[in-house]
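[1] what follows is a protein structure lacking sequence information:
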């Protein structure tokens, strides 16, 4: 743990010997005594610095720790040498002896030391920059990644939206009075997690300061609230925890991890996750850097899991961690992974000058620029849309989903949906819709709904309270559906899609079903892309929609016509007709 300090002190001894050897008699004795005192003080300072800063023991960190300690040691040695010379000068002045030569010797020796130190510093800074820059390509190559043109359409049973963390935090803050000794605590970092079949936010209560920690010693537990139901209320779970993010000294979670794995770099703040029995655990992503750099090898990532009661730490490969942990890859690392993937596809030089194929991650995410979501298999993924490095272009180049347990990155390049707006544009649409109320868009997520790229956005008031959902067609800023309920808004959006002739090919992955019968009611509607006919059959309450673009003669249908067609029928009694035969018109 104190390796950096020990190496620095070895350097200090070398500097001290260089200063002391030329001295003679009592002057050498005094120098030895004072350098010993300074050595002890410097050792104490180094140990305290290691303890407080928790500097990972990597090659670059140790180098710069030694440079700092060398600079401090150099100053102390000079002060000792000058003080010793001053004492000698006063004594010799009584005997009218000239000491200018001795003072010149001190300055000369110190000048040599200063030049050596300056040379080391001049060499160290560019060397570390070059080492880190050269490792960027290796980090990019180490990312487990794949590319796809388009995400598969959302399942018809799936309701995509989750409650925004701002809204969840707001509701939990109002329930803090349920915490014993609530004056000691504040709300910690929210972490979304799947517990059983429920997707929930977990938020620990944390100490508000050092003296509150001294008084309380243990935190009282954590809050749990649904991440999919805006009407759910937070539940406080009493679980005493001694080792937390807000504890001090050896009870600090980061320090426990550092003590066990000082050669690993921690990234992000440890997050609280709970197992199937409701027991909390702190989880932190750690890694050993590539070569002499501080850059991560994305194929060799680890999770440090801390028991908050005993302080016991255990390390796992991210994919081998206990099954209850959804996020062995932290949101901070996922954000960095997006940056490595987007900027350094052709190396550092290209990211600065040519910028060929460079993609910049947007910063609209809810957790360190990424947004956690869950797929149909229950896996947590981090979502981020990618934009062009060129300014004043608000279209998305694609988006990434990073598996929160393995770090695997899937890039959806959007080739089938060129020209879709990015997350910033989606939020702006919501912001402009309610200017007088100052409602704003939050947590934009891009979904493939029935073959259409769609932004799903939470609408919040200035206090972070949920107001509405917004479904925005990503390639059409005017196609927006607002609603109060996630499922109902989704179905209303699908109905709008079904009525839009431009979406006649949007099958949503459902099988086409054959239908025939007699038209009992019909309505011709004008759409911006043309006309559409909505009709129902006798004995069938399903509303069928056929676009005039798919069958121009459909606008001449009348009540009583016999029809035979194939349609994509949804569970909300809406059918999108793709092939139709109308008796007397098309046959």
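    On my side now, so go ahead. All values reported here derive from a predicted model rather than from experimental measurement.

[2] drop to CA atoms for contacts and neighbour counts, all remaining ones
    Noted.

[3] number of residues surrounding the nearest residue to residue 84 once chain neighbours are set aside?
    Spatial nearest neighbour of residue 84, excluding adjacent residues (C-alpha to C-alpha, 6 or more residues apart in numbering): residue 27 at 6.6 Å. Residue 27 has 17 neighbours, counted by other C-alpha atoms under 10 Å.

[4] one more structure, for comparison:
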């Protein structure tokens, strides 16, 4: 009987530990706190099992020896007592060590170490911050992208079998900002019916133009977050890399549109605490092929290696603990912090996180802006006295207070060498109804317009037609119609602060908007001149040229 109970508890212990590992998937790495929690869990289950076996054995001995007094039995040490004492001691020792390591490696004792994890390059906003490329201006936030993307679900086959994941991760494809999200199985039964075929689509939403596309893959995804067994991305990677510490995989696509999951690899900075990225694992969602990269070897198409939480935490540590922990408690000399809002902007082919930096006691003013490359974590502080993002949002809402619109997190832009916040204003249904441009240095100066192209054109000489979809976004390869002709009649007028030339040729009227990119000879265009240009929406011509 005793052996049967022991074996039963051994089997039960193994099944519980296997189930726990299947669900929580801890790294089998002593540098990971999750590993030690898993060990403690196993020891506690063993303690409980041995205690129950010992109790059953004690009851059995009392049944066989009814004449033994209660005092004698209580004073007799059973064969399990030493094992229980050692198990209990081991559990307490591990918990105490985890607590002690966490405490003595905290910011109280290692403030300077935390402050020196990153370095920050100092720069001047007016001189060094790049001028915003209108064609890559990310206007749509995640919620708006999700609403647009969800409307395309009805265009796929087997629409009842799939939904769209709520990931909508911001990346760049070429140099254009997109939010991408894969389809997912709606439930277990839908997965059971379709798992052999896999997932054939993902959604991408252009954050500049607001246009969405349901992309059909040449090879279906067999590995995703909505899988239930061994092809679940986290479980698949855990069994392939059992000793590696990594985070939850996130969906991205490369510049050719191939689907991948990116899992950031971590190592603790201080003993078991303060994990920091050290590389990535790339999982091809179609083939299941994986490869681990160090930070310096990561492919350039990967946009998001560092999480927003990691970036904000490191920047806060840098500006908070330069003079030690106790300075933050008492005098707070030189203590700065990030503001309570952040957003992403695209510069070239990279995604950058930006947020304001303010003093510890400030309320609505920034000392500058932090710009962080999300692939390399290169941090630059651009000095500029300005309003906080929250103050800009409140100011934008105040301009349309009668409509009760709510402002989204603003986008930082540099237009004609000046800093602005671009804010989307939404109604109660979450739909964008208007836009506001807020002067970052004087947030009481707010301009509101329902048409984003007209609004932005008031602050820059750059071509803004791409914002309404009439122009061609950077990095696209769409076919364009080239127009050639002779000027029959010519006129011009001012529209939203910009000069627009109207050219009548062969019975048709074409328009050319004067920007910094248009040719210098445009103002001298006359009847009889030959011209060429690329036709866009509403008969506007881009890349306008006068043919000699």
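    All right, it came through fine. Fair warning: this is a prediction, and the values are worked out from it, not measured in the lab.

[5] still on that earlier bit, the residue nearest to residue 84 of structure 1 reaches residue 83, doesn't it?
    No: at 10.3 Å, residue 27 of structure 1 does not count as touching residue 83 under the criterion of C-alpha atoms under 8 Å.

[6] before we move on, back to that, heading C-terminal from the helix or strand that the residue nearest to residue 84 of structure 1 is a member of, find the next helix or strand.
    Taking DSSP states H and E as the criterion, residue 27 of structure 1 maps to helix 25-53. Following helix 25-53 of structure 1 in sequence order, the next helix or strand is helix 59-94 (DSSP H and E).

[7] and that next one, how far from the chain's centre?
    Helix 59-94 of structure 1 has its C-alpha centroid displaced from the chain centroid by 45 Å (C-alpha atoms, centre = their mean, to the nearest Å).

[8] packing partners of it?
    Other helices and strands packing on helix 59-94 of structure 1, by 3 or more C-alpha pairs under 8 Å, 6 or more residues apart in numbering; DSSP states H and E, are helix 3-20, helix 25-53, helix 100-142.

[9] next, the angle from that helix to helix 25-53.
    Going by axes from the mean of the first three to the mean of the last three C-alpha atoms, to 10 degrees, helix 59-94 of structure 1 is angled at 150 degrees with respect to helix 25-53.

[10] helix 59-94 of structure 1 vs helix 3-20, what angle?
    30 degrees.

[11] ok and helix 59-94 of structure 1 relative to helix 100-142, angle-wise?
    Calculated by the same axes, to 10 degrees, helix 59-94 of structure 1 forms an angle of 170 degrees with helix 100-142.

[12] in helix 59-94 of structure 1, what counts as buried?
    Using 16 or more other C-alpha atoms under 10 Å as the test for burial, helix 59-94 of structure 1 gives 59-67, 69-71, 73-74, 76-78, 80-82, 84-85, 88-89.

[13] same check on stretch 137-147 of structure 1?
    Within stretch 137-147 of structure 1, the residues that qualify as buried are 137-141, 143, 145, counting by 16+ other C-alpha under 10 Å.

[14] and residue 225 of structure 2? What does it align with in structure 1?
    Counting by TM-score structural alignment, residue 225 of structure 2 corresponds to residue 245 in structure 1.

[15] likewise for residue 139 of structure 2?
    Residue 139 of structure 2 maps onto residue 162 in structure 1, by TM-score structural alignment.

[16] residue 286 of structure 2 now?
    Per TM-score structural alignment, residue 286 of structure 2 is aligned with residue 309.

[17] that match and residue 251 touch, don't they?
    No: using C-alpha under 8 Å, residue 309 of structure 1 is not in contact with residue 251, being 9.8 Å away.

[18] neighbour-wise, which of these two wins?
    With neighbours defined as other C-alpha under 10 Å, residue 309 of structure 1 and residue 251 compare such that residue 251 has more, 21 against 16.

[19] residues contacting that one?
    Residue 251 of structure 1 makes contact with 242-244, 311, according to C-alpha atoms under 8 Å, 6 or more residues apart in numbering.
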